[in-house]
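J.: Make a model of this:
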Amino acid sequence: MEWEQQSAQPMQGRVALVSGGGSGIGRACAVMLAQAGARVVVSDLLEQGGRETVEAIHASGGEAVFVRADVSDAAQVEALVQRVLTQYGQLDCAVNSAGIFGRIAPLVEQGGDDFERVIGINLKGVFLCMKYQIAAMLPRGVGAIVNIASVQGLVSGPGAALYSASKHGVIGLSKGAALDNARTGIRVNVVCPGTIETPMARNYYAERGLPLPNDDARIPMGRVGRAEEVAAVALFLCSDASSYMTGVSLPVDGAITAQ
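T.: So this is what the prediction gives:
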C-alpha cells in the first residue's frame, strides 16, 4: 500500500466548527484548523473572545465567522450547527472545546447548583454538540469530531470530583458515539490535556496565589503544555492522517498519566 503524500493544507476545502473557540485551547484549535486550510466557524458564549479569534484567523489570511452560542442550551446548539450549514453547506469536522473548571472543593461542600453548572457545560454541552453535529454529517457519510476532555477524565484529584466526573463522562460519551458511527464514516475521538498554559488555567492558579506549576514534580516533562501542542493533536484527529482512529482518548499531558 502506498501512502498518499500529506498536503501542506490537509483541511483544504473543509468546514470546521470549534466551540469554546474564544480563548485557550479552543482558539488555538480554530487558528490551526484555519492555517491548515479549513473554513472555521468559531463559537463561544463570550462574544469578544470569539471575535478576536476570528480576527486572528483573518489576519493570517484564513476564513472564519463567529457565532455566539451557549453549548448547554439545545436550541442554541441546533441553531449554531444550522448556521454552519447555511453559511457553508457542509460540516466536515468539529472540535468541542467549551468547558469550565467549576468550583474546586471537596464533594461534601459542593451543591446541586455546582453539579448542574459543571455537568451542564462540560458534559451536556458535548452531548448536544455531538447530537447536532453528527446529524449534520450523516447525510454526507463523512466527518470527524474531537472532544476536549482532560487528564481529569482519566484520573482525578482532591477537590475535583465534579470536574473529573464531567470529563470522565465526555470520554464515555465519545466512545459510545464512536461505536454508534463506526460504519457511518464519522469518527469521534478525545484529547485529554494536562496542565496547559491558557487563561483558564492561569486564573485557576492566580486565584490561589500560585504561578503555573512548571516545576511541579507531577509533570515528568518539567513544564506545562502550550495550547498549540493540544491543537496539533486535535488537527491530526480531524484530518485524514487519523482515518483509522475512532473512540480513542489521547493524553497530551507531559507524561502525567504515564506514572
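
J.: From here on, just use CA atoms for contacts and neighbour counts.
T.: OK.

J.: how close does residue 82 sit to residue 251?
T.: Distance from residue 82 to residue 251, counting by CA to CA, to the nearest Å: 32 Å.

J.: next one: residue 44
T.: Separation of residue 44 from residue 251 (CA to CA) stands at 24 Å.

J.: Comparing these two, which shows the higher neighbour count?
T.: Using other CA atoms under 10 Å, the more surrounded residue of residue 44 and residue 251 is residue 44, with 25 against 22.

J.: does the more buried one really touch residue 26, like I thought?
T.: No: with contact defined as CA atoms under 8 Å, residue 44 does not count as touching residue 26 (9.1 Å).

J.: Mind listing the shared neighbours of the two?
T.: Residues touching both residue 44 and residue 26 (CA atoms under 8 Å, 6 or more residues apart in numbering) are 19-20, 98.

J.: out of those, which is most surrounded?
T.: Neighbour-wise, the shared contacts of residue 44 and residue 26 (other CA under 10 Å) top out at residue 19, 32 neighbours.

J.: To check against the first, give me the structure of this:
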Amino acid sequence: MNGKLQGKFAVVTGAGSGMGRAISARFAVEGATVAALDVNSEAAQETADIIESHGGQAISVRVDVSDAASVTRAAQLVTSRFERVDILANNAGVLDSYAPLLETSEELWDHVLNVDLKSLFLVTKALLPTMIDRGGGVVVNTSSIAGFVAGGGGIAYTSAKHGVIGFTKQLTADYGRKGIRANAICPGAVETEMTQSLFESGDAAVMESVRAVPAGRYAQPEEIANLALFLANDESAFVHGAAYLIDGGWTVR
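T.: The predicted model follows:
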C-alpha cells in the first residue's frame, strides 16, 4: 500500500533526536524521502541510517539553523539532491531551563531566540522559493504550549514559541494563495533526550506542572510525529494557519 506521503520529499530540522527523529521516521514510513538536518552531523546520519535500515530513503545534512551561511549551504545541498521540497518541518529547538527574566543573560536570550525562532525565518526563506516554484508545499512548525501560556518555559523560550505561532500565521496570510500551507504543533511535556535532565532535576515547579497534566504522563515523541504526519498530508488540506495543542490537557487548567 502507498503511504500518505508516497513520493514526497521532506526536510526536517532537529532530526538527530527526540521529536525530530520521530517525525523523520514517521514521514519515511509513509513513503517520503527525508533530509534529516541537525547541528550534530553524527546524530543526523544515525537518523538517516535508521530510516534506510527499515527500507526508507534519507540523507543527512549538518546545519546550524541559527546561522544564515550554514542554512544556505544546507538548502543548496538538499535542492541539489532532491527533485523538489514538498514538506518542511521546522523542529529544531533548545530550552532555557525555565529561566525568568532576571536570570536570563543576553547570551541565553540570543541563543534561544536564534535557534527557536530565527531559524524558522532562515530555513523557510531558503526553501520556500523552490516550494512555490513547484506548485506549493507544507510547512509544519514546532511551537509549544509556551506559545499559548506562561509556565511552559522561561522568558526566552516562551517569547520564542509565541513568535513561532505568529510566524506561522503570517506565513499563511502571505503565501497561502501561492500553495503554501503552514501550521504549528504545540506540545506540552515530551519525553526526549533534551527534556530528560530537566524532568529528572527534581525542580519542584517543573515537577508540579507535569504532575498536574490530566493525561497523567509525558507525551512520547511518536505521538507528536503522528500530528506532524496529519498536518503534512492531504487529509488536512483545509487546515491553514492553525496552532495545534498536543499537551495531554496541560493548558485546560
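
J.: Residue 245 of the first structure: which of the shared contacts of residue 44 and residue 26 of the first structure is nearest?
T.: When those are ranked by distance to residue 245 of the first structure (CA to CA), residue 19 comes first, at 21.9 Å.

J.: What residues does that closest one make contact with?
T.: By CA under 8 Å, 6+ apart, residue 19 of the first structure lies in contact with 26, 42-44, 71, 94-98.

J.: do you know how far residue 226 of the second structure is from residue 92 of the second structure?
T.: 17 Å.

J.: for residue 120 of the second structure, that is, sorry about that
T.: Going from residue 120 of the second structure to residue 92 of the second structure by CA to CA gives 9 Å.

J.: Over to residue 187 of the second structure?
T.: Relative to residue 92 of the second structure, residue 187 of the second structure is positioned 14 Å away (CA to CA).

J.: any shared contact partners between those two?
T.: In the contact map built from CA under 8 Å, 6+ apart, the residues linked to both residue 187 of the second structure and residue 92 are residue 142.

J.: Same list (the shared contacts of residue 44 and residue 26 of the first structure) but as TSV, adding distance to residue 142 of the first structure and secondary structure.
T.: Rendered in TSV, the data for these read as follows (distance: CA to CA, whole Å; DSSP: H, G, I helix; E, B strand; the rest coil):
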residue	distance to residue 142 of the first structure	secondary structure
19	20	strand
20	23	coil
98	23	coil
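
J.: for these, which one is nearest residue 162 of the first structure?
T.: The nearest member of those to residue 162 of the first structure, counting by CA to CA, is residue 98 at 16.0 Å.

J.: which one in the second structure is aligned with the closest one?
T.: The equivalent of residue 98 of the first structure in the second structure is residue 92 (alignment by TM-score structural alignment).

J.: Spatially, and excluding backbone neighbours, which residue is closest to that match.
T.: Spatially, and ignoring its direct neighbours in sequence, residue 92 of the second structure is nearest to residue 14 (3.9 Å; CA to CA, 6 or more residues apart in numbering).

J.: That neighbour -> the first structure?
T.: Looking across to the first structure (by TM-score structural alignment), residue 14 of the second structure lines up with residue 20.

J.: Ok, residue 189 of the second structure next?
T.: Taking TM-score structural alignment for the superposition, residue 189 of the second structure sits opposite residue 195 in the first structure.
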